[in-house]
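What shape does this take:
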Amino acid sequence: MGLPPLENVTWLLLRVTGEGIHPPIERVAPVDLRPEDVPAVPPGPGRVLEARGYTDEPFFSGQVVSVGRSAPFEMPAEGGPAEPVRVVLRRVETWVPLEDAQRPGECLHLTEPRAGHTATLLKDGRVLLAGGFQVDGSGNAETLASLEILDPGGRTLSFLPGAGGGAARRAFHTATLTPGGGVLLAGGEVSQAGVAVPLRSAGVWDPVTEEVQGFELAWARSRHGAAMDSGGRVLLAGGVGEAGALVPEPEGVDPQALRGFSVPQALPRLGASVSAVQEGQRVAVIGGSDGTALVPEVLTFAFDGATFVPEATGARLRQPRRNAALAPFAGQRLLVVGGYGSPEAPEINGNALPMSEVIDWSAAVPRVSEGPSFVARGDVCAEALSAGRVFVAGGRRQDPASFKLVSSGLVEQVIPTASETSAVLGQPPLASARYLHTCTPLPDGSVLVTGGLDDSLGSPVIQESALIYMPVPRD
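Next comes the predicted model:
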């Protein structure tokens, strides 16, 4: 379980942040905290109480070794918050498995090991894990239909073996949080007699009933990308369709109406990256392969009242790539991380890339510039942290002896600097290498990593772990 959060902690720095609180309200107190040591919280919405554990007095020789933050809460003008404010301290710069609240001292494991699944942060701070696959004793993939709800703060896991008529076995699908708090599960594939069969099915998981309401898409697609615009509409782009052919065009989805709608634009892509940009006014489709060549163009789609309409931005990647990761990066910039520099399947010609690119959306024409360098790999996860930082973990790298792609446990963090390229800091690696995993930023500033596939030692092993990493604060 690692060191307890208060191990070697002698002092606490308590901070209150929120709307209109500049600078943060801070108070230093001994570790044996008393109620009167907690600073007064001004009335207003979005208040956050943070605690940092130090080995000695903060601002002198003390080193921060643990951090915890509450969920945002509203402080009324009179009385206290509507619910108790909870702060969970976590050790910094170390991978810690979640402890099972019902079995103190034991680790919390996924009920079913899974890879190729999705993990979606819900509005109440819980995380919905959906689908994926595991490997049987003969090495064959078994597609999962189950859902699991992980509560990182409460340290509990709820297993949902079936979620109503809209649930389906699916892996390599997309999951998108809807404005109403549900989760849109779209497409994916199921393994049948060793053959991957793309799915036309989609559904919206309801957090109240914990069931999925299903509907059909126009196109069967798997291994695609998805992003939601500011109006709550989702664009599905790229992917593999029936008979292994690339899906020829995107499709829009209205999750509230439980229906898809046509997007008549030729866009066969595999390994393209999809993200909302410009505060959700547009959805960008970046890179990918058209089956024969890598596509450098950066294309955006905007909703015109009836469907998503493509817009040529004129922007092009400096290094065309597929299977890259995207993360918001310091303002209206988007960081494009890693991927593969060949249009073929990575297993045929991996060519993992070490460089990244930055797309600046603040101008009328997006500007593409060189980004920081990473250890070469593709299929990484990249997630935005506070203060413009980006967390990058796992993926696949080329083995120096065999040149084959193998899973990686490397972890890096991008720190914005005065220069355009910024700085990349190596972080403690994952104990088990993995790709096809998930990374989820949590409200307290930590990152949750679940599942994934480890083939670094030969035979594939599907992970069942749920790990937490808390970066060191930079403010």
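
only C-alpha atoms for contact and neighbour calcs from this point on.
Will do.

just the strands in the stretch 251-400 of the chain please.
251-254, 259-262, 273-277, 282-286, 297-303, 308-316, 325-328, 333-337, 355-360, 367-373, 381-384, 390-393, 396-398 (DSSP state E, counting those that start in this stretch).

and those strands as a markdown table, adding distance to residue 405?
A markdown table is the format used below for these (distance: least, CA to CA, whole Å):
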| stretch | distance to residue 405 |
| --- | --- |
| strand 251-254 | 32 |
| strand 259-262 | 36 |
| strand 273-277 | 20 |
| strand 282-286 | 23 |
| strand 297-303 | 27 |
| strand 308-316 | 27 |
| strand 325-328 | 17 |
| strand 333-337 | 17 |
| strand 355-360 | 17 |
| strand 367-373 | 19 |
| strand 381-384 | 16 |
| strand 390-393 | 16 |
| strand 396-398 | 4 |
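
Next, the structure of the following sequence, for comparison with the previous one:
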Amino acid sequence: MAPRTAHWLVLACTSLTILGCPSDDGSDGEAYVYEDALDSLDPLVEPRFQHTATALPDGRVLVVGGTLATPSSMQLDSYVAEVAVWEGDAFVRGASLAEPRAGHTATALSDGRVVIVGGTTHVGAPSPAFGVEVWDPASESLSAPGSLDFNLVGHCAVATPEDRVLIIDDCESSGCTVASIDPDTGSYESLGGAPSHRYALDLDCAALPDGRVVLGGALDEATDEAAPALDIYDPSSQSFTSVDLPAAFGREATVAALASGDVLVIGDAAGVEPGGVGTLGVVYTASGEVRALTGEAGAINRAEHLVTPLSDGRALVSGGLVALSPELDDAPGVDLVDPAAGTVTPVPGSEVSFGTRDGHAGALYADGPALLIGGRVGMDRVATVHVFR
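Below you'll find the model as predicted:
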């Protein structure tokens, strides 16, 4: 794929702008009030699968990488060597990546830069992507300050209070790959620590306000079954602490930091059969409490799903598969998590308007409406964009 020259579209902010007009700091000065409605928007420039979407401080949304091709074309996936930016009512092409990649992480720092690490690339044949790339919203350009000497596929990444990127990968009870990446140099410092449980190859985690990191989807070392626990990593002591949960969430559980500072663990809930209701997730609060989330009628116990936190402390859970279903059925629609009420409820009409998909990405625009972007429907990559507002 030939690299493209970066170019940008400057949009006037008027009363006709679909999603509202952020101020210079990315907010409109007032708390966004959701209508709890899901709509379709104009599509991406091209389909993407296993890409990332990252909210920027100026209110825009950065989409990085992914794959394009459909397996039905009998061709290998074409990896996207570029970024795209949502400017308020459309995506525009941005800078070119040094190496195309998918399955990576793109972590926002407090100064607005986004650090891109890991995943796989496709130059001749699929292989790990070792380079560290940084997107700078001030210059609207990408830089490649350095490379790692180990591969990251299925890792998780969070920003630290010091504006570094903490990555965790390959977690067994004997230890994890833990490193702190310097975005200025691309170099890293290896850290230590061994959790009380093992974790799946596709690891998920989220940071608490004090810098500790919550890992979800704990597995029992002896049985490989879901364990009713989570592990919390403390970078300052390079150690893990185990926390008991009222229910077990398996290898396909998803972890996300909520606007409140609490952390959501949801999905692949053990014992919740397809079509059944029960404890679909938990919230681990910044003060150390554990609160169960009960699925109401129509909510789905999902696997391989996406969680998109909202600015009011709630979160969307979309797409993926029906956990524990014999045929791994696609999970339609979008569910809404309300930690204050302790509930998970379906978004009305989303089974039809959103349908089924996986490998999509989500982020907030201007600290308000949530964009659900791209993904795969069946075996086909799609360019669709939905907005929850």
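
closest one to residue 431 of structure 1 among the strands of the stretch 251-400 of structure 1?
For the strands of the stretch 251-400 of structure 1, distance to residue 431 of structure 1 was read as CA to CA. The smallest value, 11.8 Å, belongs to strand 390-393.

Burial check on the residue mapped onto residue 362 of structure 2 from structure 1, number of neighbours?
Using TM-score structural alignment, the equivalent of residue 362 of structure 2 in structure 1 is residue 439. Neighbour count for residue 439 of structure 1, taken as other CA atoms under 10 Å: 23.

Which helix or which strand is home to residue 439 of structure 1?
strand 438-441 (DSSP states H and E).

Does the next helix or strand after that strand pack against any helices or strands, and if so which?
Per DSSP H and E, the first helix or strand lying C-terminal to strand 438-441 of structure 1 is strand 447-450. Other elements packing on strand 447-450 of structure 1 under the criterion 3 or more CA pairs under 8 Å, 6 or more residues apart in numbering; DSSP states H and E are strand 438-441, strand 466-469.

got a list of contacts for strand 447-450 of structure 1?
437-442, 463-470 (CA atoms under 8 Å, 6 or more residues apart in numbering).

picking that back up, burial measure for the nearest residue to the match of residue 362 of structure 2 once chain neighbours are set aside, as a count.
Once flanking residues are discounted, residue 439 of structure 1 sits nearest to residue 449: 4.6 Å by CA to CA, 6 or more residues apart in numbering. As a burial measure, residue 449 of structure 1 scores 22 neighbours (other CA under 10 Å).

Now do the same for residue 449 of structure 1: its match in structure 2.
Correspondence of residue 449 of structure 1 to structure 2, assessed by TM-score structural alignment: residue 372.

separation between whatever residue of structure 2 lines up with residue 180 of structure 1 and residue 120 of structure 2?
Structural correspondence for residue 180 of structure 1 with respect to structure 2 (TM-score structural alignment): residue 111. With distances taken as CA to CA, to the nearest Å, residue 111 of structure 2 is found 27 Å from residue 120 of structure 2.

circling back to that earlier point, so which of the contacts of strand 447-450 of structure 1 is the most crowded?
Highest neighbour count within the contacts of strand 447-450 of structure 1: residue 437, with 27 neighbours (other CA under 10 Å).

So that one sits against residue 464, correct?
No. Applying CA atoms under 8 Å, one finds residue 437 of structure 1 not in contact with residue 464, separated by 10.3 Å.

Can you work out which residues contact both of those two?
Common neighbours of residue 437 of structure 1 and residue 464 (CA under 8 Å, 6+ apart) are 450, 451, 452.

From residue 239 of structure 1, how far out is the first one?
Applying CA to CA, the value for residue 450 of structure 1 to residue 239 of structure 1 is 23 Å.

These two: which has the busier surroundings?
residue 239 (30 against 25).

Make sure that one is actually in contact with residue 220.
No. Judged on CA under 8 Å, residue 239 of structure 1 makes no contact with residue 220 at a distance of 9.0 Å.

how far apart are the strand holding residue 439 of structure 1 and its match in structure 2?
Compared with structure 2 after the fit, strand 438-441 of structure 1 shows a mean deviation of 1.2 Å (mean CA distance after the TM-score superposition for structure 1).
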